[in-house]
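[1] Got a predicted model here, sequence first, then my questions.
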Amino acid sequence: MTSVMIVDDQEMIRIGLRAILEAQEDIRVVAEAGDGLRAVELVARDPVDVVLMDIRMPGIDGVEATRRIREVWDGARVKIIVLTTFDQDANVLAALRAGANGFLSKGVGPAELADGIREVAGGGGALSAAAAAALIGHVAQEPGVVVDEALARTFDALTARERQIVVAVASGRSNEQIAADMYLSPFTVKTHANRAMTKVGARDRAQLVAYAYQAGLVT
């Protein structure tokens, strides 16, 4: 059973998310917080498997709350999925750097939300197509962005298949979609993606996408 905390300053959104997740047999909502500071306090005292974190809140926002949670719990113990409207938020990269494990749009459907939680809880990273596009867009908009040659050399260690899968991941495709395209099993795709993350030092799929762009592997 995956324990989840919902963090959002809008009560109706928390109610909606809870209703969706309580319909899942393997996911249990154990806590809610209406602001980032309260979330930090609750997680410090009683850690959960996954935090669904709104990025824009009064007081301390989702980026700062993520950073403070990471001061207490690493990404192996408490996973953090940032919920955001990607076309409006310029803080996606900041949340990634603060320690977020995944990103989902507030407009995702119930199935994608539940699957994203399962993916992150299992050691992967939730990254929808919209999230991947927005993440790359924000990286591209950073002033003075050039190919990081040192980072690019780490991608030389990837096999041809691993590079293919990294590019597919960067396009926002799920393990199942990549598996169907490449005639592989989803487990094999996940294995290749995990090996690629290890080789380039990426924490999760979101960071892998950012690294792939910074290394010039995708544009």
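    Structure's in. What do you need?
[2] drop to CA atoms for contacts and neighbour counts, all remaining ones
    Noted.
[3] ok now the longest helix along the chain, how far from the chain's centre?
    Criterion DSSP state H: the longest helix present in the chain is helix 186-200. In terms of C-alpha atoms, centre = their mean, to the nearest Å, the centre of helix 186-200 is found 16 Å from the chain centre.
[4] Tell me where this structure has helices.
    So, for the chain - with DSSP H - the helices run 11-22, 36-45, 62-72, 92-98, 110-121, 129-140, 149-155, 160-170, 175-182, 186-200, 205-214.
[5] can you tell me how far the residue located most distally from the centre of the chain sits from residue 163?
    In the chain, the residue that sits farthest from the middle, by C-alpha atoms, centre = their mean, is residue 183; the gap is 25.6 Å. Relative to residue 163, residue 183 is positioned 16 Å away (C-alpha to C-alpha, to the nearest Å).
[6] what do you get for residue 54?
    Using C-alpha to C-alpha, residue 54 is found at 32 Å from residue 163.
[7] ok, structure two:
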Amino acid sequence: MTQVMIVDDQEIIRAGLRTIIDAHPGLSVIAEAADGFEALRLLASAVPDVVLMDIRMPGIDGVETTRRIRAAYPAEQVRILVLTTFDQDQNVVAALRAGADGFFNKGTGPVELTAGILRVASGRNALSPAAVDALVGHVAEDRGVPVDAGAAERFAGLTAREAEVVTMIVQGLDNAAIAGRLHVSPFTVKTHANRAMAKVGARDRAQLVTRAFQAGIRPGP
């Protein structure tokens, strides 16, 4: 049974999330917190497999709470899935850097949400299309950042096809869309993406986009 802690300052949202999570046979809510400070206190006595984290909260926000949890608990012990509104919240990249393992929009349906929680709990990363769009939008707006020579060197080690897949990921395309453009299967695209992530030291697609940006790879106009 995967145990979940819900961290959100809105009681009605916590209640809705609890209903969805507890209805799944493989998930159970073991704690709820209305802010980051309460979440950190609860973690001292009840350590969940996954923390479902809001971003905007009073006191310390979800980014700082994520950073403090990650400083105290490695990803192998506690996973963090951020729930936020990507078209309004510009803290997605900050949360990623703080140690979040996944991102979902608060409008995500129950099936996708529970699948994402289980995916994160299994040690993988969960990134919704909205999260990719938010990250791509962030890097597209910030073109003045200089290229990191070390990052560029790591990306130079990719094969031509891996580099092609990375460029399309940076453009915000999912595996199915990339597969359609390259006339290959989505599984093949996933394989190329995973190999690229391994070569550049990215733990997930979000970090791959961030590092590609640092290497000077930008989405098209």
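    Yes, it's here. No experiment lies behind these values; they were computed from the predicted model shown.
[8] circling back: between the helices of the first structure, which one is nearest to residue 104 of the first structure?
    Residue 104 of the first structure sits nearest to helix 129-140 of all the helices of the first structure, at 6.3 Å, using C-alpha to C-alpha.
[9] matching residues in the second structure for that closest one?
    Counting by TM-score structural alignment, helix 129-140 of the first structure pairs with residues 129-140 of the second structure.
[10] Now that stretch on the first structure. Mean distance?
    With mean C-alpha distance after the TM-score superposition for the first structure, stretch 129-140 of the second structure departs from the first structure by a mean of 1.6 Å once superposed.
[11] what comes into contact with that stretch?
    86-87, 90, 92-93, 103-105, 170-172, 174, 206, 209-210, 213, 218-219 (C-alpha atoms under 8 Å, 6 or more residues apart in numbering).
[12] circling back: compare residue 54 and residue 163 of the first structure and say which is more crowded by neighbours.
    Neighbour count, other C-alpha atoms under 10 Å: between residue 54 of the first structure and residue 163, residue 54 has more, with 24 against 19.
[13] And the more buried one, how far from residue 136 of the first structure?
    From residue 54 of the first structure over to residue 136 of the first structure the distance is 20 Å, taken as C-alpha to C-alpha.
[14] ditto for residue 169 of the first structure
    Going from residue 169 of the first structure to residue 136 of the first structure by C-alpha to C-alpha gives 12 Å.
[15] same question, residue 164 of the first structure
    From residue 164 of the first structure to residue 136 of the first structure the distance is 17 Å (C-alpha to C-alpha).
[16] More neighbours: those two, which one.
    Remark: of residue 164 of the first structure and residue 136, residue 136 carries more neighbours, 23 against 17, as counted by other C-alpha under 10 Å.
[17] quick one: contacts for the residue nearest the centre of the second structure?
    In the second structure, the centroid-proximal residue (C-alpha atoms, centre = their mean) is residue 102; its distance is 2.7 Å. If a contact means C-alpha under 8 Å, 6+ apart, then residue 102 of the second structure has 80-82, 116, 120, 125-127 as its contacts.
[18] Going through those residues, which ones are buried?
    Buried members of the contacts of residue 102 of the second structure, counted by 16 or more other C-alpha atoms under 10 Å: 80-82, 116, 120, 125-127.
[19] Among those residues, which ones are in strands?
    Of those, the ones assigned to strands by DSSP state E are 80-82, 126-127.
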